[in-house]
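A.B. asks: Could you look at this predicted model? Sequence included:
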Amino acid sequence: MQAPRPHGVSRRAIVSKKRARPLHRQEAKTPEHEAIYRRLRDMILFGEVEPGQAVTIMGLRDHLGAGMTPVREAIRRLTAEGALEALGNRRITVPVLSPNQLEQISFSRQAVEPELARRAAERADATLISELREIDRRIDSAIEKGNIRLYLEQNFRFHFHLYARAEAEVLERLVLGLWLRVGPSLRIVCGRYGTSNLPDQHGATLDALATGNPPKVQAAIERDILQGLEQIRLSMLEAPESVTGDGAD
């Protein structure tokens, strides 16, 4: 099962001639270059552009409904973060994830994210726990409905809403870069296997937060990370072209 593409995104390139929707009210309060960066970042995070898929800069500009300058700036930033690669001829691509890179990402995420979760748990309050429970309800709904995009968005939101409470900006930015590298492959795995077996240690995380137990929060997040990365690793072994994009036309 292929990951669905947004309007105008083909296997080879984004070719839409139409302008995308205008910025939301919240986006309108953000400088245009930052809003465009976040929208392109989210396209990568949630797998709207497949690994190895060539995308034209002009196509991205049309799809995002933005000027060339903020689009180029967003591409520059995401390329520096390792989320995009330049192909020449004004084309870019999401890098194909290799098994070696996945191992490095797995090592890094296991080293950093549980620590972020522990620090966040030490600062957690009833409001944070309530907000995380609401996000988790949306995750459960997405899994039940088989809505992969919503699952990926809300799963990301759960983790980073928790991590923000750690007040560790350097670590949080490091983790965001790791998610950018692995997100497109996770989207393809979810598209192939569906949502019924997706990792979910959020209930255990919430229970540990509610009882004020940072080590248990740390352990639950570590299990959550391991389960998700293991799904990608096994998919690489079973059908590498479905995860890496090597089977693209």
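C.D. replies: Perfect, I can see it now.
A.B. asks: Going by C-alpha atoms from here, please, whenever you check contacts or count neighbours.
C.D. replies: Fine.
A.B. asks: Skipping its backbone neighbours, what lies nearest the most centrally placed residue in the chain in space?
C.D. replies: In the chain, the residue lying closest to the centroid (C-alpha atoms, centre = their mean) is residue 45, at 3.0 Å. In space, residue 45 comes closest to residue 183 once its chain neighbours are excluded; the distance is 4.7 Å by C-alpha to C-alpha, 6 or more residues apart in numbering.
A.B. asks: could you list every residue that touches that neighbour?
C.D. replies: Residues near residue 183 by C-alpha atoms under 8 Å, 6 or more residues apart in numbering: 44-47.
A.B. asks: Can you flag which of those belong to strands?
C.D. replies: Residues of the contacts of residue 183 located in strands (DSSP state E): none.
A.B. asks: what about the helices in the chain?
C.D. replies: For the chain, helices defined by DSSP state H occupy the ranges 25-28, 32-45, 57-64, 68-80, 99-123, 126-145, 148-164, 169-193, 202-210, 214-238, 240-244.
A.B. asks: returning to that earlier point: and which of the contacts of residue 183 is nearest residue 55?
C.D. replies: Closest approach between the contacts of residue 183 and residue 55, by C-alpha to C-alpha: residue 44, at 11.9 Å.
A.B. asks: Can you give me every residue that contacts the residue sitting furthest away from the middle of the chain?
C.D. replies: Computed with C-alpha atoms, centre = their mean, the residue of the chain farthest from its C-alpha average is residue 211, at 29.1 Å. Residues in contact with residue 211 (C-alpha under 8 Å, 6+ apart): none are found.
A.B. asks: Distance check, it against residue 204.
C.D. replies: Here residue 211 is placed at a distance of 11 Å from residue 204 (C-alpha to C-alpha, to the nearest Å).
A.B. asks: burial of the residue nearest to residue 184 when sequence neighbours are not counted, as a residue count?
C.D. replies: Leaving aside its chain neighbours, residue 184 sits nearest to residue 47 (4.1 Å; criterion: C-alpha to C-alpha, 6+ apart). Residue 47: 25 surrounding residues under other C-alpha atoms under 10 Å.
A.B. asks: Quick check: residue 47 touching residue 3?
C.D. replies: Yes. Between residue 47 and residue 3 a contact is recorded at 7.3 Å, counting by C-alpha atoms under 8 Å.
A.B. asks: okay, and the common contacts of these two?
C.D. replies: Shared contacts of residue 47 and residue 3 (C-alpha under 8 Å, 6+ apart): 187-188.
A.B. asks: okay, pairing it with this:
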Amino acid sequence: MVKVENAAKRSTGASPSAPAHEQVYRQLRAQILFGEMAPGQAVTIQGLTAELNAGMTPVREAIRRLISDGALVFQGNRRVSVPQLSKSDVEQIVYVRKSIEYQLCERAVNRITDALIDTLDLIDQELDAAISSGNVGRYLERNYQFHATLYAQADAPILAEITDRLWLRFGPSLRVVCGRFGTESLPDRHKDLLTALRARNVAAATAAVLLDIEQGMDQISAVLAAQN
């Protein structure tokens, strides 16, 4: 049985001392990134104010920023919702992800350290535990953390920021995939990637990343096709 945890409450990325608008932004961002908001779900200032126990101003600012990030979209009549991906959207995301994450991985391999590989290995062990227990929220968190930690080593903040925004776009849809297929069937090329990193093998590392992207996005495409 799949367990669902409130990932956003555990992984906002914002310090308790951060301004209110930043804390609200990080909370909502995590909810979207880890699929706690479903594709097509409507978002209102009043609803989020009550849910997060926050003021209208920081909630309004957070929504504005998330629209700018592409994590939320206007649907007309001033309605805001979580994006629903189309077949074309998925194709474009795959193309950009493969281009940018390839570069991030390549750069990261050339800067990798044994200590960072050990960190990635620990994250992957936690991811494996989440898969074994069917813990969707933790799987999504650790999967994101694994890639973000690797890509941070690339020292390419512009590429990393673009990648982060893309992950916001497909995060809710990946949660739907988890619900449909279960965590056991989700892509996980991290073992291949870790082996390549230890060998400082750029070609093998980038191949593992590309295959990870293809498999995950193919599953999103399959869910979209089944819904139409």
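C.D. replies: Good, I have the coordinates. Every value quoted in this text rests on a predicted model; they were computed, and no experiment measured them.
A.B. asks: Now which residue in the second structure aligns to the residue nearest to residue 45 of the first structure?
C.D. replies: Under the alignment by TM-score structural alignment, residue 183 of the first structure pairs with residue 171 in the second structure.
A.B. asks: Please report how far that match lies from residue 206 of the second structure.
C.D. replies: Separation of residue 171 of the second structure from residue 206 of the second structure (C-alpha to C-alpha): 22 Å.
A.B. asks: so what corresponds to residue 234 of the first structure in the second structure?
C.D. replies: Aligned partner of residue 234 of the first structure by TM-score structural alignment: residue 222.
A.B. asks: How much space separates its match from residue 173 of the second structure?
C.D. replies: Distance of residue 222 of the second structure to residue 173 of the second structure, computed by C-alpha to C-alpha: 11 Å.
A.B. asks: Buried residues in stretch 155-170 of the second structure, which are they?
C.D. replies: Residues of stretch 155-170 of the second structure classed as buried: 159-160, 163-170 (neighbour count, 16 or more other C-alpha atoms under 10 Å).
A.B. asks: ok, now stretch 104-111 of the second structure?
C.D. replies: Within stretch 104-111 of the second structure, the residues that count as buried by 16+ other C-alpha under 10 Å are 104-109.
A.B. asks: Go through those and name the one nearest residue 184 of the second structure.
C.D. replies: Minimum distance to residue 184 of the second structure across those is 25.0 Å, recorded for residue 105 (C-alpha to C-alpha).
A.B. asks: I'd like to know how far whatever residue of the first structure lines up with the closest one sits from residue 206 of the first structure.
C.D. replies: Alignment note (TM-score structural alignment): residue 105 of the second structure maps to residue 117 of the first structure. To residue 206 of the first structure, residue 117 of the first structure is 11 Å away according to C-alpha to C-alpha.
A.B. asks: Which neighbours do those two have in common?
C.D. replies: Common neighbours of residue 117 of the first structure and residue 206 (criterion: C-alpha under 8 Å, 6+ apart): residue 217.
A.B. asks: residues near the residue mapped onto residue 190 of the second structure from the first structure, how many?
C.D. replies: With TM-score structural alignment as the criterion, residue 190 of the second structure lines up with residue 202 in the first structure. Using other C-alpha under 10 Å, residue 202 of the first structure has 22 other residues around it.
A.B. asks: Equivalent analysis for residue 120 of the second structure, please.
C.D. replies: Under the neighbour criterion other C-alpha under 10 Å, residue 120 of the second structure is assigned a count of 21.
A.B. asks: Run a quick neighbour tally on the equivalent of residue 72 of the second structure over in the first structure.
C.D. replies: Aligned by TM-score structural alignment, residue 72 of the second structure pairs with residue 84 of the first structure. Per other C-alpha under 10 Å, the neighbour tally for residue 84 of the first structure reads 23.
A.B. asks: Tell me who's in contact with the residue nearest to residue 84 of the first structure when sequence neighbours are not counted.
C.D. replies: Distance criterion C-alpha to C-alpha, 6+ apart; nearest residue to residue 84 of the first structure, sequence neighbours excluded, is residue 94 at 4.7 Å. Taking C-alpha under 8 Å, 6+ apart, we find residue 94 of the first structure in contact with 44, 49-54, 83-85, 184.
A.B. asks: Most neighbours among these, which one?
C.D. replies: residue 50 (33 neighbours).
A.B. asks: Return the distance of the alignment partner in the second structure of residue 54 of the first structure relative to residue 54 of the second structure.
C.D. replies: Matched by TM-score structural alignment, residue 54 of the first structure corresponds to residue 42 in the second structure. With distances taken as C-alpha to C-alpha, residue 42 of the second structure is found 18 Å from residue 54 of the second structure.
A.B. asks: Please apply the same query to residue 30 of the second structure.
C.D. replies: Applying C-alpha to C-alpha, the value for residue 30 of the second structure to residue 54 of the second structure is 16 Å.
A.B. asks: Please apply the same query to residue 165 of the second structure.
C.D. replies: Using C-alpha to C-alpha, residue 165 of the second structure is found at 24 Å from residue 54 of the second structure.
A.B. asks: next one: residue 145 of the second structure
C.D. replies: Distance, residue 145 of the second structure to residue 54 of the second structure, using C-alpha to C-alpha: 27 Å.
A.B. asks: who touches residue 196 of the second structure in this structure?
C.D. replies: Per C-alpha under 8 Å, 6+ apart, neighbours of residue 196 of the second structure: 202, 204-205.
A.B. asks: Now check the first structure for the residue matching residue 115 of the second structure.
C.D. replies: Here residue 115 of the second structure is matched to residue 127 in the first structure, going by TM-score structural alignment.
A.B. asks: what's around that match, how many residues?
C.D. replies: As a burial measure, residue 127 of the first structure scores 9 neighbours (other C-alpha under 10 Å).
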